[in-house]
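>>> Okay, predicted coordinates and the sequence, questions at the end:
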Amino acid sequence: MKTAVDKRKTKAPVVPDDVIFIKGARVHNLKNVDVSFPRNKLIVVTGVSGSGKSSLTIDTLYAEGQRRYAESLSAYVRQFLNRMDKPDVDYIKGLAPAIAIEQKVITRTPRSTVGSMTEIYDYLRLMYARIGQTISPISGRVVKKDDVKDVLNAIKVVKTGSKVFILAAFKQHQNRDIREELNILMQKGFTRIYVSAMSRTQKENPIIESTTYHIEDLLQNADDLKTAFQYPENVYVLIDRIVAKEFDEDDEHRLGDSIGTAFYEGEGDVYVEVNGEKLLSFNNRFELDGMQFEEPSPNLFSFNNPYGACPTCEGFSMVLGIDEDLVIPNKLLSLYEGAVAPWKGEKLGLWRERFVKAARRFDFPVHTPIADLTPHQYKTLWDGNQFVEGIHDFFKEVEQNLYKVQYRVLLSRYRGRTKCPECGGSRLRKEALYVKVAGRHIGELSDMPVKDLKVWFDHAVTTLSEYERTVGKRVILEIEHRIDTLLKVGLGYLTLNRLANTLSGGESQRIQLTRSLGSNLTNSLYILDEPSIGLHSRDTANLISVLKELRDLGNTVIVVEHDEMMMREADYIVDMGPLASHLGGEVVAFGNYDELIANPKSLTGKYLKGEYSIDPPKQVRKWKNSIVVEGARQHNLKNVTVEFPLNVLSVVSGPSGSGKTTLVKHILYPAIQKILGEPGEKMGLHKAVTGDIESLTAVEMVDQNPIGKSSRSNPVTYIQAWNHIRDLFAAQPLSKIRGFQAKHFSFNVDGGRCDACKGEGEKIVEMQFLADVHLTCEVCHGRKFKEEVLEVQYKGQSVFDVLEMSVDDAVAFFADEKSIVNAIKPLSDVGLGYVKLGQSSDTLSGGEAQRVKLASFLGKGKAAGKILFIFDEPTTGLHFHDIKKLLASFNALIDQGHSILVIEHNTDVIKSADWVIDLGPEAGADGGSLVYAGKPEGLKKVKESHTGRYL
């Protein structure tokens, strides 16, 4: 189906119902693009980086969908929404409600977890509030409160003909005597007092028989009053009396009213006496074993709500206390070898000696590494027992001596963030943990890996009663659906309480995908920005099946993607290009996979059919020096020892969740930082990091975070080339005549920049209920500088004209100025020749931002010393053509004497490496082992390696 439209036709085309048609899109670098997307299909939009893929999908299609939705709301509601700009497009026909899952850097808040992001935790809260049973920690019985129905059911089973009294305890309130109370009861309409032979207290009952008194008679006869109130705990207000029989509907209504009155009058307690022999008690308070419990409600299980959060850690799961990792820094040592850091020296070492001597009395293994102790043995080390004092007792003694300076110093050395002792890391108040479903509280479910949670859930549903299944049916369905989706996208190894800020980019995007899939929408437009980031080829296949499921529900799924597997499976492909930035912004080719590779204009097609390719290096570099991580055991790493070679390109590969990020980002990177004396994060559990670390001058983590937050930040200022350009303009004859210095050619400080727009080139008019309007500054006409500054020219170009040049154009323009060319040429080398020097950094993609950082290091050359660069999936957002350039940049850095370590799934990068470290064989608990280390060609022969299979 050919659906792209010839731009030369001036007449508005007739648009069929089964397409989404965009006419005249001009957002960012799009060149008046007309394009159609068939509805209810899986569509891939591809093309080189910066060719306009995101501009077309996210900034045009999605932005217009959101704007239309916002405009359908009232002006009052719109003021609370983010203001939305109208994309620069003639019109869009056939647009469905749009949902975008973007490549955003994940949340940094310590409250956000996998459970809250996928909404599974929200549904679990609802499930526990609906069908959870509160279990008393004292007796283990179920806590329940009685209502009118419970009392009514108890009366219904009484033997026919029995006399039944419905009673409320007589209560004498403060500052009132008995006569006053009786008068008030009469005013309320009660006529009788009942003195029961059955005592509701535990005392022996001295009364021989029950008696009924009229309140009016008691008020007139002092002797009767005295007799009746001889034992106040036996006195009740008689609410109603009946003879048991088959009750009809009217009887039940009457009884219900009486019981309700008794609950009110008895302040929550109701007593039912049968034939003067049996006293049944009911109360509508939520209590048992003398304890008052909280009634389950969704907020009780929310750690983001003050009502449910643990009062000690306020829902963060961590408090400031004795940090276990500081007290036992090396868990691979045994207690005998001095694993407990403070138990050293002549005086404090006595604590260790005492523990070692007493250990044989309770069979404690003093020669076993701390990491290999059982949970019970580890707890004994900390808490002690009847034979010996533990680490907690040691710190209690330290706290008693804080008036001495040496003890204050000692305590400060071991204080840090530690698991909350009150809630045990569950983040909830203890009342919430009394509520259980199928024997488990919500904190235990949050600690389970999702794949284990699935197994528990399937079993738990079978143990629920018919009533519980009916009440929780909808909620259980939603939870099961989301758990299944998490498993399908390869995240079964995560736990619900895993912090969002510890996830990789690919994991966080797939979690957002789970949330969208969980809502089961139909007739919608889903736009995904590279969902295969961070996915091993094996997991990409599962992801494609999930996207097809979404399509089969009746949705249009548009994926911005470079993955070859995704393109082969797509129903329709749109190839943007031909190149990037101002050289791109056009639709080069469209159609199915076969049509794309047959199109001679399509650069993507040429790579797919093998006309162009990324060839592995002819010669693999040899290496001598390396860094070794010994005994890595953090998260799922299984005591692995890994050697990382220096002065070569090394790649760490393996399925998602196999431990790559943990090994590189949480152990190797902070360990090198610490050895080199740089501030870094806390290291994961390992024995040692050894090797030629001293040969390095620094370690750099090059991630995809934006290079600047402000609209003024741009590539040329980031790589510090603008200073050279300003100096060049300040050296021109006209500048010297007018007294201009380098600062006059900066748009960040007053002097030469336009005073009206402060160097922004535009003014923003804030509209109350509509999107802000960006108006070109009428003073400088968008040129950012004062007229007299713009009159200073170099080779006929003003300072503003230079900002508008692309990197490649600037390299040619400044050919005579070596310092400027050397500063900006690296941008061209990393494939960013199309970017304008003054392009705002907030319009750069994650991959482009990462390459700008790479260029800044290339520009420093050998002057930077020897650096170990760590890249986390640098091929994100890169086309085959760009990966070729990226690998050339890596080789240039290595030639300057640097070392490169890449966490990567892309097979082109893996086969181009000098050394591959493959982790696995699976994810989560089944991963964390070293499957292979060596040259790429050897990996293909390893049967257990999923990476080898796809190579």
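Happy to help now that I have it.

>>> C-alpha from now on. contacts and neighbour counts both.
Noted.

>>> Run a quick neighbour tally on S465.
Per other C-alpha atoms under 10 Å, the neighbour tally for S465 reads 11.

>>> Same check on S602?
Using other C-alpha under 10 Å, S602 is surrounded by 21 other residues.

>>> Pull the contacting residues for it.
Contact partners of S602, counting by C-alpha atoms under 8 Å, 6 or more residues apart in numbering, are 575, 578, 588-589, 596.

>>> Out of those, which is nearest to G290?
Using C-alpha to C-alpha, D575 comes nearest to G290 of the contacts of S602, at 71.5 Å.

>>> Verify the assumption that that closest one is located in a strand.
Yes: with DSSP: H, G, I helix; E, B strand; the rest coil as the criterion, D575 is located in a strand.

>>> these two touch, right, it and S51?
No: when contacts are counted by C-alpha atoms under 8 Å, D575 is not listed as touching S51 (9.3 Å).

>>> ok, then the element right after the longest strand anywhere in the chain?
Longest strand in the chain by number of residues, with DSSP state E as the criterion: strand 235-243. Proceeding N to C from strand 235-243, the next assigned helix or strand is helix 249-265, under DSSP states H and E.

>>> and here's the other structure:
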Amino acid sequence: MADRIQIKGARLHNLKNVTLSLPKNKLVVLTGLSGSGKSTLALDTLHREGQRQYMESLGMVTGFVSRPSVDSITGLSPSISVDQHLTNRSPRSTVGTVTEVFTYLRLLWSRIGVRPCPGCGKGVPPSHESAAAAYEDEGDEPREVVPCPHCGTGVPGLVMGSFSFNKPAGACPGCTGLGEVFRAEVPRLVDGGLGVAAGAVLGWHPKATERNVQLLGAAATHYGLDFDASVPVDELDTAQRDLLLYGVESPEFRRHFPGVEPPATVTAGRFEGVVTALMRRYAERIEDAEYREKTERLMVKEECGACAGTRLRPESRAVTVHGLSITDAARLPLDELAGWLGGVRERATGDEWLFAEPVVADLQERVRRLVDVGVGYLTLDQATPSLSAGEAQRLRLAALLGSGLTGVLYVLDEPTIGLHSSDTARLIGVLRGLRDLGNTVLVIEHDLDVLRAADHVVDIGPGAGRDGGRVVAEGTPAQVAAVEGSVSGAYLAGRLRAPISRGRDDADRALTIRGARAHNLKGIDVRIPLGRLVTVAGPSGSGKSSLVLDILGRAARRRLHGAGEAPAEHDGIDGWEALGKVVVIDQEPISRMPRSNAATYSDAFGPIREVFAGRSGGALTPGHFSFNVPGGRCERCEGAGVLSVRMHFLPAVEVRCPGCEGRRFGREVLTVRYGGYDIAEVLAATVDEALGVFAEVPQVAGRLRRMADVGLGYLPLGQPAPTLSGGEAQRLKLAKELGRRAGGSCLYLLDEPTTGLHAADTSRLVDVLQRLVDAGHSVVTIEHNEDVIAASDWLVELGPAGGAAGGALLAEGPPPNARQAPPR
């Protein structure tokens, strides 16, 4: 049928020969427990096959794109996926650059911007000729000089590059357009209690230490110094210490010997210096997210004093359009920027409007789409690495709204992540708008409001992992709600309810945050009772993360552990004496390395490898069962299981290794079995499945059970860390923390831990958090989930909106809609 997508015999991963007919040009929601097979069906089967069929229709060779395990799929349209993974983590990437809104702002400022004359200080408007020419020549450097109409002084013309922090014409030279400067944290680089020869420089390999000791000795001899590598660094004199840290050509060292030339060759002692070498490598690899992540602990990040974090040169910041600089515009929340753009027509002169009209029209449309998808509280200067998964996904969704495409299959992966319930209705309107253009919108979602708004709902289950992969119910929301065997239907119908509150009274002990004014917070005082489950709620952008993570989390790390970044602006925090430890569990990836996975991160893989080595009768060691080192791994793919194939004009494609057929290990290793599984099958197994296999191995079972307790029972042990969602990464961190012995009362801070969880899984997670509180700890969550709010002992609500309209304390106290357990 032309109006249906027909799927027959889908068997990928845990799908159980699924046959399904989905209506086209409708809003279709796939739901079910976490790990039930929703993503496998939507992304790995429908989306991948849609891409493959479309490429074949264009005559492109698709032999490298394997067909999903399915008998047939008919009625597919070209497919576009909008997932949760942020693709651009460069520190130079901002909301403004990835949405191109800042690009159009640069165009507007270069057309009608007024700059101060360096001679008389009065405003110099652009000439008609320069404004018209700039449309055709974006340029990176000004080519013309405009005479000041007041005093005749020549003023450099404006081009788009004048307002780009990625171009020499606009970038602040002090920070090369980053808005931040970095310095090495010497105590984290060098152990002052050790001599250099004994390993004082952290991170130096023994061979590097030996070589650098020789260079230091040769350099010291050149300058007439004695450098004893056995003397602790803290006992070196100033010149020796400056030589070690900053090298022979640095101003710090040269001040001691201004008349002595540096050595001419490396053999004579041209030592670069520990700090100097780190800063040089950091500058060279600033765009490398993995490198930045590894070196973050060695660096201190500060706002650039030259540009006050704006990234631009002072002459670029001085240009205004109707009294507003481009940096001021970039700091406006998007909904406020929309209002300012709406007034440009009234403020503009006739000549200005001639050049501004097409730019303003495009800007208004782009900003409107961003506001419509619920990110109106964001600012253009916010760095994209700081965005949540949900925010990044909604930025991509806003771009799709402007495409005007019809006849497309859009696949969205939980677009409500990070959205307050007040923003969900607007997002539903956006999804319906895509549908009404003549597209099929397929959404993976747990949010009950989205389920109720769908034209067609498919519930996958009934459980997760091997217990999932079947169609439990499908039809309209009302039809699914009526199916007795559907867990999602039971929540839709109200037969299953959210967790109940333990009904704990207010606590005598509390943390009191005074004068919180970071970002948009309005100097508020907030009370956080200790020994309670506390939820901080409010619309997206209302200040929740600023309060809990930037102020409380950083202050707790400094106070309780003597480490971490300085807390954001506030007057003080009282009540620390009752706490012994803080654990901040955010949604940052556990690793960006594909070789890291749930098994390795949880420390379960070590004892698993020991179990398999024991089964080999001494023929193999635990190292043979590692895919990261030579020995037992497949050497053709070096234990990756895949090979990267470079494609002309297209991104590289990963294909299954023909040597090991994706199993990562050599034949000898794969002959060893435990509980009926070889090591490759263990990595492919879910946490719940592995629990059954290793039930008699306490070191493994304990770690796996904690992962199951936080709702990760469906997760394959070998799933690469970069493919984990933010919520999965966070729950994996929580599971690992649960295995550590907390010394004294601990403060747990969690950032939206229910991200990606079905209502049934949320109940399970809340039970884990309640057990932490029962054990005497304090738990503070940032959450939109109304079920978590209702189960909490204490609610802090911020708002009333996001951005500049947020940051106020609306309420604090027991949740008004808390459902408590009946008296016993």
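Sure, I can see it. Since we're looking at a predicted model, the values are computed, not measured.

>>> care to give me the TM-score?
The TM-score (TM-score structural alignment, normalised by the length of structure 2) is 0.75; 692 aligned residues with a C-alpha RMSD of 3.7 Å.

>>> and the longest strand of structure 1, which stretch of structure 2?
On structure 2, no counterpart of strand 235-243 of structure 1 exists by TM-score structural alignment.

>>> just the angle between that strand and helix 249-265, please?
Counting by axes from the mean of the first three to the mean of the last three C-alpha atoms, to 10 degrees, strand 235-243 of structure 1 lies at 170 degrees to helix 249-265.

>>> Surely L521 of structure 2 is within a strand?
No: using three-state DSSP, the assignment for L521 of structure 2 is coil, not a strand.

>>> do you know how far it is from A805 of structure 2?
Look at L521 of structure 2 and A805 of structure 2: by C-alpha to C-alpha, to the nearest Å, they are 10 Å apart.

>>> the more surrounded of these two?
A side-by-side neighbour count of L521 of structure 2 and A805, using other C-alpha under 10 Å, places L521 first with 25 against 17.

>>> Do I have it right that A473 of structure 2 meets P462?
No: using C-alpha under 8 Å, A473 of structure 2 is not in contact with P462, being 9.5 Å away.

>>> Among those two, which residue is more densely surrounded?
A side-by-side neighbour count of A473 of structure 2 and P462, using other C-alpha under 10 Å, places A473 first with 26 against 21.

>>> what does the more buried one align to in structure 1?
Under TM-score structural alignment, A473 of structure 2 pairs with A589 in structure 1.

>>> Off-centre distance for stretch 329-339 of structure 2?
Centroid separation between stretch 329-339 of structure 2 and its chain, computed with C-alpha atoms, centre = their mean, to the nearest Å, is 23 Å.

>>> circling back to that earlier point, show me how far the longest strand of structure 1 is from its chain's centre.
59 Å.

>>> Also stretch 403-417 of structure 1?
With C-alpha atoms, centre = their mean, you get 35 Å for stretch 403-417 of structure 1.

>>> Give me the buried positions along the longest strand of structure 1.
Buried residues in strand 235-243 of structure 1, counted by 16 or more other C-alpha atoms under 10 Å: 235-240.

>>> now stretch 428-445 of structure 1
For stretch 428-445 of structure 1, burial by neighbour count (16+ other C-alpha under 10 Å) applies to 428-438, 441-443, 445.

>>> So for that stretch, first residue to last residue, what's the gap.
From its first residue to its last, stretch 428-445 of structure 1 covers 13 Å (C-alpha to C-alpha).

>>> Could I get the buried residues of strand 235-243 of structure 1 in a markdown table, plus columns for distance to V19 of structure 1?
Shown next, in a markdown table, are these (distance: C-alpha to C-alpha, whole Å):
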| residue | distance to V19 of structure 1 |
| --- | --- |
| V235 | 81 |
| Y236 | 77 |
| V237 | 76 |
| L238 | 76 |
| I239 | 73 |
| D240 | 73 |
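
>>> Can you tell me which of those residues is closest to A815 of structure 1?
If you rank the buried residues of strand 235-243 of structure 1 by distance to A815 of structure 1 using C-alpha to C-alpha, I239 comes first, at 102.9 Å.

>>> Was I right to think the closest one contacts Y264?
No: the criterion here is C-alpha under 8 Å, and I239 of structure 1 misses it with Y264 at 11.0 Å.

>>> In contact with the counterpart of N542 of structure 1 in structure 2, which residues?
Residue pairing (TM-score structural alignment): N542 of structure 1 is matched to R426 of structure 2. R426 of structure 2 makes contact with 372-374, according to C-alpha under 8 Å, 6+ apart.
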